[in-house]
Each structure stands twice: as structure tokens, then as C-alpha cells.
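Trainee: Could you work out the structure for the sequence below:
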Amino acid sequence: MSEASASHAADRRELTAAQRNAVAELLRVSPVADELGRRFAAAGHELHLVGGSVRDALLGRLGNDLDFCTDAHPDETLRIVKGWAEAIWETGREFGTIGCRRDGLLLEITTYRAEAYDQVSRNPVVEYGTSLTDDLRRRDFTVNAMAVSLPEHRFTDPYGGLDDLAAKVIRTPGTPRESFGDDPLRMLRAARFAAQLRFAVHPDVRVAMGEMAADLDRITAERIRDEFTKLLCGADPITGLRLLVDTGLAERFLPELTGLKLTIDEHAQHKDVYEHTLTVVSNAMALESDGCDFVLRMAALMHDAGKPATKAVGSDGRVSFHHHEVVGARLTKARMKAMRYSKDVTAQVTKLVGLHLRFYGYGRGEWTDSAVRRYVTDAGDLLTRLHKLTRSDCTTRNRRKAAALAADYDALEERIARIAAEEDLARVRPDLDGNAIMELLGVPPGPVVGQAWKHLKELRLERGPLDRDEAEAELLRWARDQGVTS
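Mentor: Down below sits the predicted model:
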């Protein structure tokens, strides 16, 4: 048997296994799905399980969220599911979608549609379609353009989605330009599926992504954010990130990533920052303990974002990036704000970027216990993530240097644990609270109390816990120096 024939036979065996998976998965949800199909048929309408639901059934990973399409319009769909569904929502009604819940399954039922963007606004113009085949053609990729008709379980695959699923290829039902013209977000979604499913993007699709990258500007920041988050949390985000950069899509919404492709000087006096960054993301993923940690991955991606702006070449030809963590934190905050991430998530990622260099210097024996306390206090509840980010940032190929850095960080973590056992590092606070300060100084609430509190906290960080007499003596000494009279 030739190599090509053997490969084809293997693909067919994979398809057979996929079909067996699909049967098992569909049997699990079929009582509800078939019952719903019979209700639509009784009302004179078609109902088909479609899109990601069919794809995931074939992959043996069908969840509890099911997508259907129908020739019934939303008002008719509502009439069919009322009295049968346990709950109904109409938030997607203007796009032809009615949602409902039954027996623990979440069902979304969408009218056949002919959907396109008007090239001016950022919102889709929805027109209802008339056939299943046309509806499937307007879907993003062939692996999402398969359907199972209900209740008869007839399989429809007009665009070769099953073969593409076996070949692990992302391809569009029609031409890529037609698909991306309908919804430019599909270009970003192609990269996301490459990251999530570990599929290759068909060369024609890749070319169109590069040629039409500017069309992504028509899409709202929120939709881009959601797709990018899924990409970064995929099983293989590095493939997706490379695709974004190579096609120019990253330049449209995350130019800092493209900007990391700095020209390396002739003496190779600094690392390839782009490749280093992708390695740091991979390293960070390896340290995750319970699924995707978006904050950690995003901090890893952005930790060197400030290097292009701070690159300098000294008289000896060596390259430096002084204060790139400060500039990077500022750029990260601005970029995540533009992408409409929440203030809380933005603040966490920004803080990690700003702190990621703090560790360096510890191995030279320069850190006092005070420095360790400040490190822990400044990191706050991000300390565990900071540990992971700092360890991930070590990408040197010099084994001796890598081992030394790892040993230094082990020592720092051990030292943190030792000091934490002696002191409450998780809540470093002054040894006197506001009430005690006011009572001892004889002052009312106001700025003086805050200044005294801050002074005592600095002492706490510098010297560790003080006993009550020491704390009071230090407060009174400060008050005298500041001209505060009791």
C-alpha cells in the first residue's frame, strides 16, 4: 500500500471512530433533541442540530449547550417551545435566535439566515434564509457546517466538513473572502480554532486573512476581546498567536505583540524578544494548576511589551531595556482598556507586568528581610502568579545560568515561607491601628492619622513586627519630628 493510500485509510478509520463518538453523544441528548424535533415537525417546520454541536459530537466532546437551526421564524419558534421548555429567553431574538432550557440542556434555536455586514457599521444585517444548505454555506468553517436533522437523525455535510475534521484543517464552506466579508471576526476565529483544536489553517484561508486583516477594524472591541481570550486560553495558543502576527491581524488590535519582533543586532547582544515571549507563555502554561489562568498567560504575553520603546545600544555595543517593566505596565493597561477588559483583570495583569523584574538581584545577596516583605506586600494576592511568571521568564539555554536562577528563586520562596511563619506577611499592617494612633497623639480623624499609619507601616516593612512599647515610642518620635503635638 502506498503512503498516500495508507494515510487515506487511516483518515477513514478516524472518521469511523468519529461517527461512533457522534452516535454515542447524540444518544445522550437525543430524548430532548428528538422531542423538540417532533414538535417542530408537527408544526410544519424543520429542525437541525448544527455547527459546533455536531463538530463536538464527532469529536466525542459534546457539551450541554446545543445549537439548532430551523426554517421557523422566531415568533413561530416561541410558540413551539412555550409550555415545553422549562425557561425561555429572547435576548438574541433580533438575530433570529430563541434560547431555552430543558432537562439540564441549554438550547439555542436560530432561524436560517443570510447574514452579512454592511461594510460601514460594526453590526450584522440579518436576513432570514430559506434552506439548510444555504444556511450552512454562510457558516464560518466547514467543520461547523454540518447538520443532523431531527428527529430522523439524517446527516448533512454539503461542504466536506467531515473530511476536514479528519484532516484537522480549518477551511471555509465558500470562498474565504466571501466568508470573511460576511463577518471579519471569522479571521480571528480561525486563529482561535487553530489554538483550541490544534488544527491547521488551509493556505487559501491564511492568504485571505492576510489580505483582509484591515477588515477586522469593523468589529467591536468586545467581540475581538472575547475571541482573543478564547484563543489565549486554547490548548495551543502559540500557534494561534503566530498566525495573528504572520497574517497582520495582531497589528489591528494588539500591535504590541507584533512590535516584539525586534531586529537583533549583529552581535546577537539580546534575545529574540518575540520568540522569548512565546516561550514564556508556554512556560507559564506548564505551571498552571487548574485549567487556563488567563491573567497569568496575558501577563506572560505582555511582560516585555515595553522593550521596543526602551531599547538602547551602549558604547560597548550591548543592548539594554532599562525600565521596560514600567513602560510595559503602562502599555498593558492602555491596551487592555482599549480591548474592554474589566478593570479588575486589567489591574492584575498590569501589576504582574510591572513586578516581573523585581526578583532579579536577589541572587547577589542584596535582599534584606525588609526587601522580602516589600516583595510579598507589593504582590499581594498575586504572589503565586508572580512566582510562576518569574520562573517562566527564565528561557536561557545556558544550563548553568538557568539552574542558578531556579536555585535563587527556590531560596527566595523558602525565605518568604520562613518569614511568613514568623510574621503575618499576608497582612502586613502597622503595629498600631488608627484608633490607637488617635488616642496616643490626641488627634481627631484626618490626614495626620493617615500619615502616621503610613509611617508605622514603613517601619513594619523595614524592621518586622514591633512590640507595643516600641511602636508607641516610634510614633511619638515621628510626631515630634513632624511637629504634631498631643
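Trainee: From now on I want contacts and neighbour counts done on CA atoms only, so please keep to that.
Mentor: Fine.
Trainee: now residue 460, what's its secondary structure?
Mentor: Secondary structure, DSSP: H, G, I helix; E, B strand; the rest coil: residue 460 is helix.
Trainee: any idea how far it is from residue 16?
Mentor: 68 Å (Cα to Cα, to the nearest Å).
Trainee: what about those two, which has more around it?
Mentor: Using other Cα atoms under 10 Å as the criterion, residue 460 and residue 16 rank with residue 460 on top: 19 against 14.
Trainee: who touches whichever helix or strand residue 420 is part of?
Mentor: Assigned by DSSP states H and E, residue 420 belongs to helix 399-422. Contact with helix 399-422 is made by 359, 362-363, 369, 372-373, 376, 391, 394-396, 425-426, as judged by Cα atoms under 8 Å, 6 or more residues apart in numbering.
Trainee: cool, and stretch 16-29?
Mentor: Contacts for stretch 16-29 (Cα under 8 Å, 6+ apart): 54, 57, 58, 59, 60, 61, 62.
Trainee: Stretch 301-314 now?
Mentor: Outside stretch 301-314, the residues that reach it (Cα under 8 Å, 6+ apart) are 256-257, 259-260, 262, 273, 277-278, 280-281, 319-329, 331-332, 352-354, 356.
Trainee: Filter the contacts of helix 399-422 down to just the buried residues.
Mentor: Using 16 or more other Cα atoms under 10 Å as the burial test, the contacts of helix 399-422 include 359, 362, 363, 372, 373, 376, 391, 394, 395, 425 as buried.
Trainee: can you redo the residues you listed as a markdown table with secondary structure?
Mentor: Output for the buried ones among the contacts of helix 399-422, formatted as a markdown table (three-state DSSP):
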| residue | secondary structure |
| --- | --- |
| 359 | coil |
| 362 | helix |
| 363 | helix |
| 372 | helix |
| 373 | helix |
| 376 | helix |
| 391 | helix |
| 394 | coil |
| 395 | coil |
| 425 | helix |
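Trainee: For the comparison step, fold the sequence that follows:
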Amino acid sequence: MVSLPQGFPAGAEIPDVVVELGEVFARAGHDLSLVGGPVRDLFLGRQSPDLDFTTDATPDQIIAAVGGWADAHWDIGRAFGTIGIRRGGQTLEVTTYRSEAYDPTSRKPKVQFGESLADDLVRRDFTVNSMALRLPSFELIDPHGGVRDLASGVLRTPATAQESFSDDPLRMMRAARFASQLGLNVAEPVREAMTEMADRLRIVSAERIQAELVKLICGKNPRAGIDVMVETGLAEVVLPEIPALKLTDDEHRRHKDVYQHSLQVMEQAMELETGLEGPVPRPDFVLRFAALMHDIGKPKTRRFEPGGGVSFRHHDVVGAKLTRKRMQALKFDKESTRAVSHLVELHMRFYGYGDQGWTDSAVRRYVTDAGDQLERLHRLTRSDVTTRNRKKSARLAHAYDDLETRISELQEEEELAKIRPHLNGEQIMEILDIPPGPQVGKAYKFLLDHRMENGPLDHDAAVALLKQWADENP
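Mentor: From the prediction side, this is the model:
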């Protein structure tokens, strides 16, 4: 690591490979600057995961300059002016000065190469990302006050916000993401432009929107990012189910709206995430997103009851279907979609346990239905208690403590996570002397249900039970 000179935060360092690359380009007669997030992160006191550079060299000149120095290079981003480089264990990206803009009817950016660093910086998304560090001289280039805005905690654009968002509408999502990740307040002119242009986000691919949403949810303060999305209208495009919650009182009128309740549940779920060695390492997108989405079925299931009450029967099932549909529209992978929608469907399963208790059979089904989401379900269920009634809150917490204790005891006795019928399919066919077919499936289901209700049996008892069932169901 190389320490930066006076004028940068104390202890600010950059990897040796950054300085080496600057010297390589200088020898080749080209300008090179570290740019964007890595420079911003120097002033935030953190190490950036990415190393991005900008240069006056064309893609062909970049390749020529690093020949013999780089261990490997690839030009998959050549159309956008970007060449990837590997040196040792570091991956670097070098991009020709550029500006990119969207055609109003296209999802793909048009790329125009620029002629100077100043031209490149003015077309970047926000002032905090419009700083550059010239190499190898370490001269800071900050024409738009990025350092000042970082210190003030304000998110502004180098050009007008309308120009910035016309160049790339996804930048509106990035504004909400930076509110979550960096704790920056979106400047009023930027908010106004986002509100005015929110619908333009529809031309951006679902995959790009999804990537920004995941980063937002996994930020330090996702509530701030979601608030920005809802207040500017971005959420109507990306997650319309969330602003709809603002119109739905919950059944106890404990909150101004279900929207605020959902944000609180998400924050409480975050507090229950674990370290890297725990079962739910932070930041856990699946848990956080399930907490945010867990009540989205309420608007469609709201019913006004006699006496003025409000009910939301089966909102868990409806919400799971809506969650699955939304995540599919945003092109989430199947596993994440399954996990989040499954948690939404199960989030009400616990309620009633404290009032009437559960049989061992019910506990087994709870664990089996949760499957690989049990640890997340524990945390989601505990987080879904936002009542100000301390006695009720304590009673629910005690009841869930008791449920977890019973689950642990049964797991130790019966290995609940590996619950299977008393006999497998091959054994069923051998004992009953029947070929593969529907009868085997029926027998399997009978044995599984019996296992759930009554616990494990030894082999001889299981065989006798199967034969009795077969006699009764020829």
C-alpha cells in the first residue's frame, strides 16, 4: 500500500498496483486517473472493492500500454471503451474518457468518447463520484465539490439533475441507494428531478434495477433509501406494493400505516442478523427483503368488520404470491425468489402459539415447512412485533422463546431437519410387493403424516403400520 500525501485524510492509502499502472501509462504518453467510487472511499476511510480508471487512451492504446505488464487483459467492454486488466491478484478496469446517454425509447446507452478528464467528470452521476486522482502525481481533481458534499452529507449532480438522469435513468435508483449506503441526503433539486422523471426508469432493464435494489436493501440504512423511492415515485415503478402499504391501516391501528410498520420490522430484522460465522450473516438480503414485503398482501385482503375493526385474512398467502410475481418481474434468481416468498407465506404461522400451545406434531410441521429458512423465519417472526404494549410484546417474546426451546429439544431427539417417513419408497414396494405407481406415493404420504403426528417408530413397528394401512386401503 502507498500512503497519500498531505491534503488527504490521515492514513489514506492506495494499492501499489494503482501507482504502478499510473507509471505504465505515463511512460506510454497517456493520462491516467483513478476515478469515482475508489476516490470517494478514500475520504470515507474505507477500502473500495473496485479500482476504476479513466484515460485519454483509446481501447487499442490501453491494450498496447499494458502489454508486458498485465498478466491478462480482456476487452468484453470494448464497445463502452473499457478494458479489463489483471495484475497479480488485482482486477482493474480502464475506460476511455466518455459520456453515455440513453435514447428516450431504448434501454441501451449510446456511448460517446470524450476528449478530456473534465468532460468525463461532468457527465458522471453525482459530485461525490466526480472526483479523480491523477496518477502517478496524486493530484486530486474535484471540479464539482465532491469532497465538500461528502463532508456536508449531501447528494448532488455535477450537471443538472435532469441532464444526469437523462444520460442514465438508473442514476435515480443510485441516489436512493447512496441514501442507504452512505447516509447522504438527496438535495432538493435532485429529488425534484427524480419525482419529475421517475417514470423514465421504465426504460432501464430489470436486471440493472434489481442490482441497485439489492445494494440499497443491504446498505446501512435501507429505510432511508426506501423512503426516497416512495417519496419520489420510483417505488411506483420498481416496487408498487410498498407505497400501497401507506394506504392500509393495520388491524389494531397501532401505526400511522402498514408502510411504517414494515420499515420497522425490516430494521428490527437487521438487528438480529449475525456475524459471518452465524446462521444469518449480515447483511442478509433475503431476510431484509422478506421483512419489507411481509405485509404486501394486506391492501388486497383488507376487510372492514362489524364494529369498525379491520381484518386482513390470508394476507400471508396473497403476499407470498405478490412477492413471487414482483421478484420474477425484477429477474431475481429462483432461489432468492423462493426463499423470500416462502418467508412471507410463513410469517403468520407462529401466532396463536402463545395462547393455545402446540402439539409436538405442530412443532415438527413448523420446522419441516420452514425447511432451510428456519433461522430466517425465527428472526422475521420476532421482528414482526412492533406493538408499544410492553406486556403483549413480552408475552410474544416469551412464547417464541418457548417455541425455539421446544424445537431445539425435538431436533436433538429426532433430527427434525432430516424428517423422512418411517420407510422409503423402495422399502414400501418391497414390503407390499407392488410396482412403482400412485399407491407407493399414497403410502409414502401416509407414513410421513404419521411421522409428523406421532414421532419416529422402529422398523418393525413401521412395517406393521404400513401393512395395516395397506389392508385398509387395497
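Trainee: next SSE after the helix holding residue 420 of structure 1?
Mentor: According to DSSP H and E, the helix or strand after helix 399-422 of structure 1 is helix 434-441.
Trainee: could the buried ones among the contacts of helix 399-422 of structure 1 go into TSV alongside distance to residue 134 of structure 1?
Mentor: Compiled in TSV, those are given as follows (distance: Cα to Cα, whole Å):
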residue	distance to residue 134 of structure 1
359	58
362	63
363	65
372	64
373	64
376	59
391	51
394	52
395	50
425	63
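Trainee: returning to that earlier point: among the contacts of stretch 301-314 of structure 1, which lie within strands?
Mentor: 319, 320 (DSSP state E).
Trainee: Which among the contacts of stretch 301-314 of structure 1 count as buried?
Mentor: Looks like these have 256-257, 259-260, 273, 277-278, 280-281, 319, 321, 324-329, 331-332, 352-354, 356 buried, using 16+ other Cα under 10 Å.
Trainee: Just give me the closest of the buried ones among the contacts of helix 399-422 of structure 1 to residue 6 of structure 1.
Mentor: Among these, residue 395 lies closest to residue 6 of structure 1 (Cα to Cα), at 40.2 Å.
Trainee: For that closest one, list the residues it contacts.
Mentor: Residue 395 of structure 1 neighbours (Cα under 8 Å, 6+ apart): 276, 279, 280, 402.
Trainee: can we see that at 10 Å?
Mentor: 271, 275, 276, 277, 279, 280, 283, 401, 402 (Cα atoms under 10 Å, 6 or more residues apart in numbering).
Trainee: and what of residue 392 of structure 1?
Mentor: 277, 279, 280, 281, 282, 283, 284, 285, 286, 287, 300, 386.
Trainee: ok, 7 Å please
Mentor: Contact partners of residue 392 of structure 1, counting by Cα atoms under 7 Å, 6 or more residues apart in numbering, are 280, 283, 284.
Trainee: out of those, which are inside helices?
Mentor: 280, 283, 284 (DSSP state H).
Trainee: and which of those residues is nearest to residue 95 of structure 1?
Mentor: Looking across these and measuring by Cα to Cα, the closest to residue 95 of structure 1 is residue 284, at 39.1 Å.
Trainee: corresponding residue for that closest one in structure 2?
Mentor: Applying TM-score structural alignment, one finds that residue 284 of structure 1 aligns to residue 269 in structure 2.
Trainee: was I right about its match contacting residue 379?
Mentor: Yes: counting by Cα atoms under 7 Å, residue 269 of structure 2 does reach residue 379; the two are 6.0 Å apart.
Trainee: The counterpart of residue 43 of structure 2 in structure 1 and residue 337 of structure 1: what is the separation?
Mentor: Superposed on structure 1 with TM-score structural alignment, residue 43 of structure 2 falls opposite residue 58. According to Cα to Cα, residue 58 of structure 1 and residue 337 of structure 1 sit 38 Å apart.
Trainee: And for residue 7 of structure 1?
Mentor: Distance from residue 7 of structure 1 to residue 337 of structure 1, counting by Cα to Cα: 48 Å.
Trainee: do the same with residue 25 of structure 1
Mentor: From residue 25 of structure 1 to residue 337 of structure 1 the distance is 41 Å (Cα to Cα).
Trainee: Compare those two (neighbour count), which wins?
Mentor: residue 25 (21 against 15).
Trainee: Which parts of the stretch 101-250 of structure 1 are strands?
Mentor: In the stretch 101-250 of structure 1, the segments counted as strands under DSSP state E, counting those that start in this stretch are 105-111, 113-117, 124-128, 147-149, 154-156, 169-170, 200-201.
Trainee: Are any of the contacts of residue 395 of structure 1 buried, and if so which?
Mentor: Buried among the contacts of residue 395 of structure 1 (16+ other Cα under 10 Å): 271, 276, 277, 279, 280, 283.
Trainee: Aligned against structure 1, show me the partner of residue 119 of structure 2.
Mentor: In structure 1, residue 119 of structure 2 lands on residue 134 (TM-score structural alignment).
Trainee: brain fart, residue 384 of structure 2
Mentor: Per TM-score structural alignment, residue 384 of structure 2 is aligned with residue 393.
Trainee: Next up, the contacts around its match.
Mentor: By Cα under 7 Å, 6+ apart, the neighbours of residue 393 of structure 1 are residue 280.
Trainee: how much space between it and residue 297 of structure 1?
Mentor: Taken as Cα to Cα, the span from residue 393 of structure 1 to residue 297 of structure 1 is 12 Å.
Trainee: Now which residue in structure 1 aligns to residue 374 of structure 2?
Mentor: Residue 374 of structure 2 maps onto residue 383 in structure 1, by TM-score structural alignment.
Trainee: before we move on, what about residue 336 of structure 2?
Mentor: So, by TM-score structural alignment, residue 336 of structure 2 is matched to residue 345.
Trainee: Please identify the helix or strand for that match.
Mentor: helix 343-355.
Trainee: May I ask you to name the longest helix in structure 1?
Mentor: helix 3-42.
Trainee: And it, what's buried?
Mentor: Buried residues in helix 3-42 of structure 1 (16+ other Cα under 10 Å): 11, 14-15, 18-26, 29-30, 32-34, 36-40.
Trainee: can you pull the contacts of the closest residue to residue 141 of structure 1 other than its chain neighbours?
Mentor: With sequence-adjacent residues excluded and distances taken as Cα to Cα, 6 or more residues apart in numbering, residue 141 of structure 1 is closest to residue 172, at 4.2 Å. Taking Cα under 7 Å, 6+ apart as the criterion, residue 172 of structure 1 is in contact with 140, 141, 142, 179.
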